[in-house]
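J.: return a 3D structure for these sequence lines:
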Amino acid sequence: MTTAQKAIDLLRTQMTGDDLRRLSVADLRLLESLCHHWHQLANYEREKRNNTAA
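T.: Now for the predicted structure:
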C-alpha cells in the first residue's frame, strides 16, 4: 500500500468527528489547508488524465 493509499484509508476509516473536535483552531486550519491543497492536486491529475485519454 502506498503512502497516499494509507492516508486515504486513515482518513476514511480511522478519523472521527471526535478527532476533529479535539483539534485546536490552528490545527483545523492546517488540516483544511492540506486537504484543499491535495484536492487541487487530485483535480489537476484527474483532468490531465482525462485530457490525455481522449
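
J.: please make it C-alpha for all contacts and neighbour counts, starting now.
T.: Noted.

J.: packing partners of the longest helix seen in the chain?
T.: Criterion DSSP state H: the longest helix present in the chain is helix 25-53. With contacts defined as 3 or more C-alpha pairs under 8 Å, 6 or more residues apart in numbering; DSSP states H and E, helix 25-53 has no helix or strand neighbours.

J.: please give the structure of this sequence too, so both can be compared:
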Amino acid sequence: MALQICCTCGYTFRAEDDDALWIKAQAHIKDSHPEMIGMVQREDILAQAELV
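T.: Just a heads-up that it's a prediction; the model follows:
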C-alpha cells in the first residue's frame, strides 16, 4: 500500500512510506508554495495522508 496526499492546489503525490511522503511534501512546498516553507510540520503532512 502507498500513501497519498491531494494538495489544496490540486497536485497529488504518493509515496511508499512516511519518510518518502515527507520528502515529497517538502519538495512540493518548496516548488509550489514557498511562502509555507517552515510552516508545515511532518505531523501535519502525515495526518493528511490517505492509504491507497
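
J.: any idea what the TM-score is?
T.: TM-score for the superposed chains, counting by TM-score structural alignment, normalised by the length of the second structure: 0.34, backed by 24 aligned residues with a C-alpha RMSD of 2.8 Å.

J.: what distance separates the longest helix of the first structure from the centre of its chain?
T.: 7 Å (C-alpha atoms, centre = their mean, to the nearest Å).

J.: what is the end-to-end distance of stretch 13-21 of the second structure?
T.: 8 Å (C-alpha to C-alpha, to the nearest Å).

J.: buried residues in the helix or strand containing Gln4 of the second structure?
T.: Per DSSP states H and E, Gln4 of the second structure falls inside strand 3-6. Neighbour-count burial for strand 3-6 of the second structure, counted by 16 or more other C-alpha atoms under 10 Å, picks out 3-5.

J.: between those residues, which is nearest Arg42 of the second structure?
T.: Nearest to Arg42 of the second structure, judged by C-alpha to C-alpha, of the buried residues of strand 3-6 of the second structure is Ile5 at 12.9 Å.
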